[in-house]
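J.: Mind folding the following:
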Amino acid sequence: MNAVVKDVTDADFETAVIERSREKPVVVDLWAPWCGPCRQIAPVLERLAEERAEDFELVKINVDENPQTATALGARSIPLVIGFKDGEVASQFVGVQPPAAISQFIDDLSPSEIDRLIAAASAESDNDAAKTLLQQAINLDPQHAGTRIAIAKLLMSEGNLDDAREVISKLIANGDEAATQLMTRMSLQEAGAIDLATLQATAEAEPYNLDNLILLGRALASTQDYEPALDQLLAAVRKNPGYNDGEARKAIVDILKVLGNGHSLTRVTRTRLARLIF
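T.: Below is the predicted model of the structure:
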């Protein structure tokens, strides 16, 4: 496969497509090995992905191997090509299209100057340089949601959570989903300030210490170890579902907000949680 093309599965769709598209447009090519028309458009998409790597990323999803994502995206006929931008579907087409039409499809998705600045800041390893780029983006549009979220993420990486919250406070008030997820992630990061090794040692010595299990779950989530974090919190729910006003269940809900509805862990955890509660 072309080096600029990535295979995406049910497990990483949320991260590789939804989250990534908040920084850079992502084009999803839903295909199957038996699909002749899919083989006709693939070279065109791959050539454009190589020529216009700064404008978008191309991912491929095998509908036979990833039925959950295929169903969620409404792939009743393939090839189905969907363009994602800012975490949402921006445009799509079904079937074979002439190269000129596919090129225009990419043109319509191409990032604005603000989008380019955000992408450059995201790729920048020097925080000061990243801040300079994001300040340029803010100057172009002070209320741009993507810029504010990028600034909040940068502040969060520096441990400056109060300023990060302030930057996205208006977005939260307006119900912005990405900002809400980021706010939840900040809460999880704060929980991670407690020494992880101490929490793990206590969990082994005192397996029925529910306060410790909940803290351990949140601390693991703060390092993005989501699966073991959910295991600890589900263990707390299993021992006492209503403990401290359902604190473990609330912590699970917080993590699932960060993961998003499309993540495989979200689906599995909701099923496990329902079995424990009901």
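J.: From here on, just use CA atoms for contacts and neighbour counts.
T.: Noted.
J.: For the closest residue to residue 103 other than its chain neighbours, the count of nearby residues, please.
T.: Nearest residue to residue 103, sequence neighbours excluded (CA to CA, 6 or more residues apart in numbering): residue 48, at 7.4 Å. Close neighbours of residue 48, defined as other CA atoms under 10 Å, add up to 20.
J.: What of residue 83?
T.: 24.
J.: what's it in contact with, if anything?
T.: By CA atoms under 8 Å, 6 or more residues apart in numbering, the contact list for residue 83 reads 25, 26, 27, 28, 89, 90, 91, 92, 109.
J.: close enough to count as contact, the fifth one and residue 82?
T.: Same thing as residue 89. Yes - counting by CA atoms under 8 Å, residue 89 touches residue 82, with 6.9 Å between them.
J.: Counting neighbours, go ahead and name the busier of the two.
T.: Neighbour totals were compared for residue 89 and residue 82, and residue 82 leads with 19 against 16 (other CA under 10 Å).
J.: Please generate a structure for the following sequence too, so the two can be compared:
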Amino acid sequence: MSQFHFDVSLEEFESKVLALAQEVPVVVDFWAPWCEPCKTLKPLLEKLAEEYAGRFLLAKVNADESPELAQHFGVRSIPTVKVLFQGQLVDEFTGALPEGQIRAFLDRFALPPVAGSNPREEAAELCANGQFEEALAKLIEASRAKPEDQAIQLDAVEVLMHLGRNDEAGELLGGEYSQEVDRANALRARLALTAGAADTAEIEARLAANPADHAARLELSRAYAAQSRFREALEAALEVVIRDRSFDEGAGRKAVLQLFEALGGSDQYDDLIREFRRKMSAALN
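T.: A predicted model of the protein is given here:
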């Protein structure tokens, strides 16, 4: 049992949800055993409840066992998520959303983090300030305290890659990440991009002399990606799609999709991916 997520029935709803929701937002997940999307959403919400560590609570309602609650809250399809706080319904959504969208949803109402309470958030703040060595030390300490937490280990992989310590990152990624499969695969794909390291200035000069050199533009995209300059990498690959979508059997499109795969495991790149998905769709239509 967890202190941050729990099952709740009609009889317990007032004490477990309404009373607690006066002090902390309570996310109510209406699910059912037969519901396939619920099998994706419920464990994801449980993982995030643990990660947010009390900034919200997760109450899980089996709609088959508590139909009165589902009817009271106007639940018409499963899964449905409702958020209660201080006597109000403050937000809701229906269906199984991607993790990045759920995080954005939670961040709209979750209580602010308590200083020092979440090492992953502290490490993220250090990274935002360019303090990667300090962030890595924080994550190593946190991983020793919670060796079963694969998210912390993958955070450390990302920091190692920022520091250019790709061999160490590769060693960490050699393990199994059954709880974080998609993110681990995305980081492996991103690590593979570092093999494209090259002198960007030299390639840029070649392109300036011959803007129609699509092979050079794709080489430049790989070089940018190796330096974690992902927007520039996407722009270069997309430019090939725009100029000649059939070049080298669609190599430009394949390069863009490879970048999407490599960036897909990190919430920080969700907006960038959405932006370039729209741009590529426009280029191909």
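J.: where does the TM-score land?
T.: Once the chains are laid over each other, their TM-score by TM-score structural alignment, normalised by the length of the first structure reads 0.52; 194 aligned residues with a CA RMSD of 4.5 Å.
J.: what are the ranges of the helices in the stretch 51-200 of the second structure?
T.: Per DSSP state H, counting those that start in this stretch, the stretch 51-200 of the second structure carries helices over the ranges 67-72, 99-107, 119-128, 132-145, 150-162, 166-173, 181-193, 200-209.
J.: Output the ones you listed in TSV; the columns should cover distance to residue 28 of the second structure.
T.: Below are these laid out as TSV (distance: least, CA to CA, whole Å):
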stretch	distance to residue 28 of the second structure
helix 67-72	10
helix 99-107	12
helix 119-128	24
helix 132-145	29
helix 150-162	24
helix 166-173	35
helix 181-193	26
helix 200-209	50
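J.: which stretch among these comes nearest residue 234 of the second structure?
T.: Nearest of the helices of the stretch 51-200 of the second structure to residue 234 of the second structure, taken as CA to CA: helix 181-193 at 12.6 Å.
J.: Where does the closest one end up in the first structure?
T.: The alignment of helix 181-193 of the second structure onto the first structure (TM-score structural alignment) spans residues 176-188.
J.: Pull out the buried residues from that stretch.
T.: Across stretch 176-188 of the first structure, burial judged by 16 or more other CA atoms under 10 Å covers 178, 179, 180, 181, 182, 183, 184, 185, 186, 188.
J.: which one of those is nearest residue 259 of the first structure?
T.: The shortest gap between residue 259 of the first structure and any of these belongs to residue 181, at 8.4 Å (CA to CA).
J.: Pretty sure that closest one sits against residue 258.
T.: Yes - contact criterion CA under 8 Å: residue 181 of the first structure and residue 258 qualify, at 5.0 Å.
J.: picking up where we left off before, among the contacts of residue 83 of the first structure, which ones are buried?
T.: Buried by 16+ other CA under 10 Å: 25, 26, 27, 28, 89, 109, out of the contacts of residue 83 of the first structure.
J.: which element is residue 247 of the second structure on?
T.: Assigned by DSSP states H and E, residue 247 of the second structure belongs to no helix or strand.
J.: how far away is it from residue 237 of the second structure?
T.: Computed as CA to CA, to the nearest Å, the residue 247 of the second structure to residue 237 of the second structure distance reads 11 Å.
J.: Just want to know which of the two has more residues nearby.
T.: Neighbours around residue 247 of the second structure and residue 237, counted as other CA under 10 Å, are more numerous at residue 237. The numbers are 27 against 14.
J.: coming back round to it: just give me how far the match of helix 181-193 of the second structure sits from the chain centre.
T.: 11 Å (CA atoms, centre = their mean, to the nearest Å).
J.: How about stretch 248-260 of the first structure?
T.: Averaging C-alpha positions (CA atoms, centre = their mean) puts stretch 248-260 of the first structure 14 Å from its chain's average.
J.: Need the contact partners of that stretch.
T.: By CA under 8 Å, 6+ apart, stretch 248-260 of the first structure touches 14, 181-182, 184-185, 214, 218, 221, 226, 230, 233-234, 236-237, 241, 265-266.
J.: Narrow those to those in helices?
T.: Counted as lying in helices by DSSP state H, out of the contacts of stretch 248-260 of the first structure, are 181-182, 184-185, 214, 218, 221, 226, 230, 233-234, 236-237, 265-266.
J.: between those, which is closest to residue 140 of the first structure?
T.: When these are compared against residue 140 of the first structure (criterion: CA to CA), the nearest one is residue 182, at 23.2 Å.
J.: Tell me the secondary structure at the nearest residue to the closest one once chain neighbours are set aside.
T.: Excluding the flanking residues, the one nearest residue 182 of the first structure by CA to CA, 6+ apart is residue 258, at 7.3 Å. Under DSSP: H, G, I helix; E, B strand; the rest coil, the three-state class of residue 258 of the first structure is helix.
J.: State the distance from residue 258 of the first structure to residue 252 of the first structure.
T.: Counting by CA to CA - residue 258 of the first structure and residue 252 of the first structure are separated by 10 Å.
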